[in-house]
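Q: sequence? don't have it. structure:
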């Protein structure tokens, strides 16, 4: 008989956070027409306890006015997930798509709060398609493996 599938969130927490305004207070007097760079990545690590995984979603937002950085915020939003009974081929999408989807709203809130507390308008991050990001990552890994195989 197959093991019953179980998924549970054990803990959600901020693992690391950074907020910088390297050009303040002068940046507040600039005309506000920002350029925004938005990067994210995720990683999953099995923990010592069986069936527990830490997933970390790292979000970096850099807001610039011309060549001057108005602010930079980086959040490593983490969670501990209990996952049991899933086939090996299901684990990648679970850890690479589903868990980051769970963590993203928390990271989004931290980014918004920090930008506001830094004296700026709240930065509301757009929705993210983690399924597309995961598919792109898998495609890149497959291409790297194919390229590294001897002919």
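A: Now that the structure is in, tell me what you want to look at. Values in this document were obtained by computation on a predicted structure and should not be read as measured data. Numbering: from 1, shown residues only.

Q: use CA for all of it now, contacts and neighbours both
A: Will do.

Q: mind listing the strands for the chain?
A: Residue ranges of the strands in the chain, as given by DSSP state E, are 6-20, 35-46, 52-65, 68-84.

Q: nearest to residue 138, of these?
A: strand 35-46 (13.4 Å; CA to CA).

Q: any idea how many residues pack against residue 44?
A: By other CA atoms under 10 Å, 19 other residues sit near residue 44.

Q: re the thing from before, nearest to residue 129, out of the strands of the chain?
A: The nearest among the strands of the chain, by CA to CA, is strand 35-46 at 11.4 Å.

Q: ok, structure two:
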């Protein structure tokens, strides 16, 4: 009976674990450098969106993942607003092999954080009294796959140069 209990405990320890410890705003900024004159212009905005993710190890099984979103909106040559949000989370992830851990940090965690970041951007734009800006969903799984493919191509190119 004790052996069965020990086996169950061992299996439980080896099972993959994923927990959200905390979701928080790491940095946030909203600027309207050309107000109030920007409000008098015809609203035909050009929106530029920059998105980045990064992760860092805090402890053995604890990681911080950060999504950085920068939205720059111009009307003609004038910047209407600049909105920057860094949405972060602390996650406990254990018993995952390296490829699955990399996917969790590069796609899974950003998928969890993005709705918070999208809401923060929408709220800031609204507070600036600009028309609504609702960011489209992002396929972090596809972005992570592109990142892996790019790394493989770079590694292959480096290998080819080393062989030459």
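A: On my side now, so go ahead. Note that this is a predicted model, so its numbers are computed, not measured.

Q: before we move on, the earlier item: need the strands of the first structure in TSV (columns: distance to residue 139 of the first structure).
A: Shown next, in TSV, are these (distance: least, CA to CA, whole Å):
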stretch	distance to residue 139 of the first structure
strand 6-20	27
strand 35-46	16
strand 52-65	20
strand 68-84	25
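
Q: among the ones you listed, which comes closest to residue 128 of the first structure?
A: Residue 128 of the first structure lies closest to strand 35-46 among the strands of the first structure, at 9.6 Å (CA to CA).

Q: what's the angle from that closest one to strand 68-84?
A: Strand 35-46 of the first structure runs at 30 degrees relative to strand 68-84, counting by axes from the mean of the first three to the mean of the last three CA atoms, to 10 degrees.

Q: give me the mean distance between strand 35-46 of the first structure and the second structure.
A: Its aligned residues in the second structure lie a mean 0.8 Å from strand 35-46 of the first structure after superposition (mean CA distance after the TM-score superposition for the first structure).

Q: against which helices or strands is that strand packed?
A: Counting contacts by 3 or more CA pairs under 8 Å, 6 or more residues apart in numbering; DSSP states H and E, strand 35-46 of the first structure is packed against strand 52-65.

Q: quick check, central residue of the first structure?
A: residue 57 (2.9 Å; CA atoms, centre = their mean).

Q: measure it to residue 64 of the first structure for me?
A: Distance, residue 57 of the first structure to residue 64 of the first structure, using CA to CA, to the nearest Å: 23 Å.

Q: could you do residue 73 of the first structure as well?
A: Applying CA to CA, the value for residue 73 of the first structure to residue 64 of the first structure is 12 Å.
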